[in-house]
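[1] predicted model, plus sequence, below.
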Amino acid sequence: MSGNELKYIEKVFESNYIAPLGEYVNKFEDSIKNYTGTKNALAVTSGTAAIHLALRVLGIDKGDDVLASTFTFIGSVNAILYQGANPVFIDSDKESWNLSPKLLNKYLCECDKKPKALIVTHLYGQCADIEKIANICNLHGVYLIEDAAESLGATYNGRHTGTFGDFGIYSFNGNKILTTSGGGMLVSPNKDWIDKAKFYSTQAKEPFIHYEHEEYGYNYRMSNVLAAIGVGQMEVIEERVQKKREIFKWYKEFLKNCDEVEFMPELDNSRGNRWLTAMIFKKSDYNEIMKALEQVNVESRPLWKPMHMQKLFKNNKAIVDGTSEELFKKGLCVASSTTMNKGDVQMICDVIKDNLI
């Protein structure tokens, strides 16, 4: 917490306007618009809800194909299933660990059934090659949804992730760079689409004094209380990004002579938020390093298991070249809390070095 969250929550309670909407929902949406440069924003209950609304507004329906990054968290693709659509997974490239524009273009040039949309994840806060990806989608008439759940504050050529596509989404879950304990934001340059998403997010109530419904909707709007937390958090977003990037630099400094360690790359002309510091070990077993870190009460996690390797998606189409499988086999996310200091990082790096082959 940054300091002003409690003050804003107290103002919410003083107003006696707790949920589902209120002054701070509007303020939170405005703060995201002002920070990212997006034209329209909608505060919702989660990043997954935001993706679901985007798919619904774009008319994604049963039997449609939707492309998605395979190297991601399942929340990025669950909403495809909510709509009865079929996920088609695209592998990563080595240059960014994010979705490969080369594989994407190859598939779109050769596929028999054109996908309706692509959900591309900006993994661990690092930018995908988003300009190339956006151009490919535009060329092939495929809607682009940016999953920027992990990358608030990341930019490509000075432009914020989440603002290149037809829709962008952010997440404010408890582990994100900005948290409202739970929540998300849907953004788009298209006001009509955001208005439609707002309609669906509030149970698709028609504009009558009584409850009139012609379509089904969802209970997806963020509460005024959580939005108040978000407003306080947004006041320090740049400080958070700078601290995350500083933590990453400390890891690089203390592990600079370890040829065994390779960090997640950052594309030229981009600035990731380094939400998590991610690395791979060329020969060492990351499980042994995890165990050693646990002994000193430091949590770490393997990189995401690719979606095409999950039993849930065993029958889904995947365009892969082994990149994400290799990263999953060798990779680890290490502690990256903004409460850490340089000494904490040095201690963690000493444990890592002591357990390398």
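    Nice, I can see it. Numbers count the residues shown, from 1 in each chain.
[2] only C-alpha atoms from now on, for both contacts and neighbour counts.
    OK.
[3] helices of the stretch 51-200 of the chain, start to end?
    Using DSSP state H, counting those that start in this stretch, the helices of the stretch 51-200 of the chain run over 75-82, 101-110, 130-140, 191-201.
[4] right, and the ones you listed - which one's nearest Asp350?
    helix 75-82 (33.9 Å; Cα to Cα).
[5] list the helices and strands the closest one packs on?
    Counting by 3 or more Cα pairs under 8 Å, 6 or more residues apart in numbering; DSSP states H and E, the packing neighbours recorded for helix 75-82 are helix 47-57, strand 65-69, strand 86-90, strand 117-121.
[6] the longest one: how far from the chain's middle?
    Here the centre of helix 47-57 is set off from its chain's centre by 13 Å, with Cα atoms, centre = their mean, to the nearest Å.
[7] which strands and helices sit next to that helix?
    When contacts are defined as 3+ Cα pairs under 8 Å, 6+ apart, helix 47-57 packs onto helix 75-82, strand 143-147, strand 167-171, strand 184-188, helix 191-201.
[8] got the angle for it vs strand 143-147?
    Helix 47-57 and strand 143-147 are oriented at 170 degrees to each other (axes from the mean of the first three to the mean of the last three Cα atoms, to 10 degrees).
[9] same check, this time on the second one
    In terms of direction (the same axes, to 10 degrees), strand 65-69 departs from strand 143-147 by 30 degrees.
[10] and the spatially closest residue to Ala227 that is not a sequence neighbour, what element?
    Once flanking residues are discounted, Ala227 sits nearest to Val25: 5.0 Å by Cα to Cα, 6 or more residues apart in numbering. Secondary structure from DSSP states H and E places Val25 in helix 23-36.
[11] buried residues in that helix?
    Within helix 23-36, the residues that qualify as buried by neighbour count (16 or more other Cα atoms under 10 Å) are Glu23, Tyr24, Val25, Asn26, Lys27, Phe28, Glu29, Asp30, Ser31, Ile32, Lys33, Thr36.
[12] tally of neighbours for the closest residue to the fifth one other than its chain neighbours?
    The reference is to Lys27. Nearest non-adjacent residue to Lys27, counting by Cα to Cα, 6+ apart: Val231, 6.7 Å away. Applying other Cα atoms under 10 Å, we find 24 residues neighbouring Val231.
[13] for Lys249, see how far away Ser300 is.
    Here Ser300 is placed at a distance of 18 Å from Lys249 (Cα to Cα, to the nearest Å).
[14] to clarify, my last question referred to Asp65.
    Computed with Cα to Cα, the distance linking Asp65 and Lys249 is 40 Å.
[15] also this one, for the comparison:
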Amino acid sequence: MFKEGDNLKNNRIFLSPPHMSGDEINYVIDAFDSNWIAPLGPHVDAFEKEVADYVNTKGALALSSGTAALHLALKLVGVKEEDVVFCSSLTFVGSANPILYLGAIPVFIDSELESWNMCPKSLKKAFVSMENKGQLPKAVIITNLYGQSADMDPLVNICKSYNVPIIEDAAESLGATYKNKASGTFGKFGVFSFNGNKIITTSGGGMLISDDVEALDKARFFATQSRDPAIHYEHSSIGYNYRLSNILAAIGRAQLNVIEKRIQERRNIYLKYYQELSNIKGITFMPEIKYGFSTRWLTTLTLDEKVTGIQSKNIINTLLLKHNIEVRPVWKPMHLQPLFKQCEFFSNEEKNVSEHLFANGICLPSGSNLTAEEQTHVISCFLNTMPNSGM
């Protein structure tokens, strides 16, 4: 006898797979027909302009990854060896690794429960402490997690009071807004990622954005091996091979055309999860910050073991191993990573929020191409894993 979910048992349900619109092939064919294959070309130029227009910034630079964009942003604000850089602790390692590329010293800042992003109180505490040591940071990297902007007003005000530039790691939040202003546009530089799991993808790639067009021109120079203007290959400074190819930019242009649809699809997926699971005692979904608009790139929640009777890691392991459903914990904070074990960390005054979220957080499959049947199956398996729903 057929049971719900039987036809899904052997097919993995992914966390956030790529979702093609179907029009990408036409853009790619155009790139082939024009013979603009690599390294650059008209689709790169157009993609940069279209992203800049979408987020209402003066310029954009298409690069090989969001990590490359962060590296160049840090270089542009003058970060050098032994400089201090503040960075969100609850993030992917790609936010912090570029600090090490430049020989600088990461100092990690806790999250707040209201947004899951950088805590203004923790940031202020870090500034006061480091100022007393005579080690004010050269930059602050604020990560906007899971499709949502941080509470930018207090963070911006704190950084302005110390005259320290902000680099916004908006890799996960293209399309999100804060007080109707696009995520990624509050700092000196903003960074987006087009990795395969993002809300739109070029398979791999990133974008550096800024209103400082001259700085972006300098970044463009660095990203093309710092080649001096000469008929021969002349290099007076270190450079990087960071530019996006014309083929990948062609894919990105087709993806950008459907981003608003993808955002709505992910918000609808979140709403279904919320409707089915939020009334279970001990489950709390990531809130949408006041004055903010989240893309709900990933639907995330926390689970109170004392109330539910089960640890989040047990649910994750059961769904992964037994049901072939890609459910993941939230990011492991950077200050807990072996790579950064010697780095300072400034925690939230109420509780260590980033460690709490890591210990209790769950990311559910949230791809915009998740079918209704697949989502119903995920919810059913999730509920069956709970000792009791508490409903």
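    Noted; the coordinates are in hand. Just so it is clear, the model here is predicted, and its values are computed rather than measured.
[16] so who does the counterpart of the residue nearest to Ala227 of structure 1 in structure 2 touch?
    Aligned by TM-score structural alignment, Val25 of structure 1 pairs with Val44 of structure 2. Contacts of Val44 of structure 2 were listed using Cα atoms under 8 Å, 6 or more residues apart in numbering, and they are Ala62, Leu244, Ser245, Asn246, Ala249, Ala250.
[17] just Gln346 of structure 1 next, same as before
    Shown in contact with Gln346 of structure 1 (Cα under 8 Å, 6+ apart): Trp250, Tyr251, Phe254.
[18] map it onto structure 2.
    Gln346 of structure 1 maps onto Thr376 in structure 2 when the alignment is built from TM-score structural alignment.
[19] separation between the aligned residue in structure 2 for Asn269 of structure 1 and Ser149 of structure 2?
    When structure 2 is aligned by TM-score structural alignment, Asn269 of structure 1 is paired with Tyr291. Distance from Tyr291 of structure 2 to Ser149 of structure 2, counting by Cα to Cα: 10 Å.
[20] okay, the two: which has more neighbours?
    Ser149 (36 against 11).
[21] residue in structure 1 paired with that one?
    Using TM-score structural alignment, the equivalent of Ser149 of structure 2 in structure 1 is Cys127.
[22] skip the chain neighbours and tell me the closest residue to its match.
    Setting aside the residues directly before and after it, Cys127 of structure 1 is nearest to Gly272 in space (Cα to Cα, 6+ apart), at 6.0 Å.
[23] so the residue nearest the centre of structure 1 versus Leu276 of structure 1, what's the distance?
    By Cα atoms, centre = their mean, structure 1 has its centre lying nearest to Ala149, at 2.2 Å. For Ala149 of structure 1, the distance to Leu276 of structure 1 equals 13 Å [Cα to Cα].
[24] just Val298 of structure 1 next, same as before
    Separation of Val298 of structure 1 from Leu276 of structure 1 (Cα to Cα): 14 Å.
[25] quick one, which of those two is more surrounded?
    In terms of neighbours (other Cα under 10 Å), Leu276 is the more surrounded of Val298 of structure 1 and Leu276; the figures are 25 against 14.
[26] does that one really touch Leu303, like I thought?
    No: counting by Cα atoms under 8 Å, Leu276 of structure 1 does not reach Leu303; the two are 10.4 Å apart.
[27] if we can go back for a sec, the helix or strand where the match of Gln346 of structure 1 lies: average distance to aligned residues in structure 1?
    In this structure, Thr376 of structure 2 sits in helix 372-385 according to DSSP H and E. In the superposition against structure 1, helix 372-385 of structure 2 averages 2.2 Å from its aligned positions (mean Cα distance after the TM-score superposition for structure 1).
[28] so for that helix, what gets flagged as buried?
    Across helix 372-385 of structure 2, burial judged by 16+ other Cα under 10 Å covers Glu374, Gln375, Thr376, His377, Val378, Ile379, Cys381, Phe382, Leu383, Thr385.
[29] secondary structure element holding the aligned partner of Glu10 of structure 1 in structure 2?
    Aligned against structure 2 by TM-score structural alignment, Glu10 of structure 1 finds its counterpart in Ile29. Assigned by DSSP H and E, Ile29 of structure 2 belongs to helix 24-34.
[30] touching that helix from outside, list them.
    Counting by Cα under 8 Å, 6+ apart, residues outside helix 24-34 of structure 2 touching it are Ile37, His43, Asn246, Ile247, Ala250, Ile251, Gly252, Arg253, Ala254, Gln255.
[31] and the match of Glu10 of structure 1, how many neighbours?
    Neighbour number of Ile29 of structure 2 under other Cα under 10 Å is 13.
[32] same check on Tyr233 of structure 2?
    Residues near Tyr233 of structure 2, counting by other Cα under 10 Å, number 9.
[33] next one: it relative to Val44 of structure 2, how far apart?
    As judged by Cα to Cα, Tyr233 of structure 2 and Val44 of structure 2 stand 23 Å apart.
[34] hang on, Ala85 of structure 1 packs against Asp65?
    Yes: Ala85 of structure 1 lies in contact with Asp65 (Cα under 8 Å); the separation is 5.9 Å.
[35] higher neighbour count, those two?
    Counted by other Cα under 10 Å, Ala85 of structure 1 and Asp65 do not tie: Asp65 has more neighbours, with 21 against 18.
[36] contacts only, for the residue mapped onto the more buried one from structure 2.
    In structure 2, the residue equivalent to Asp65 of structure 1 is Val84, according to TM-score structural alignment. Applying Cα under 8 Å, 6+ apart to Val84 of structure 2 gives the contacts Ala104, Ile105, Pro106, Val107, Gln135, Leu136, Pro137, Lys138, Ala139.
[37] try it again with 6 Å
    The neighbourhood of Val84 of structure 2, defined by Cα atoms under 6 Å, 6 or more residues apart in numbering, consists of Ala104, Ile105, Pro137, Lys138.
[38] may I ask which of the residues you listed has the most neighbours?
    Most surrounded of these: other Cα under 10 Å gives Pro137, at 25 neighbours.
[39] how about that residue, what's its match in structure 1?
    Here Pro137 of structure 2 is matched to Pro115 in structure 1, going by TM-score structural alignment.
[40] contacting residues around the equivalent of Leu216 of structure 2 over in structure 1?
    Using TM-score structural alignment, the equivalent of Leu216 of structure 2 in structure 1 is Ile194. By Cα under 6 Å, 6+ apart, no residues touch Ile194 of structure 1.
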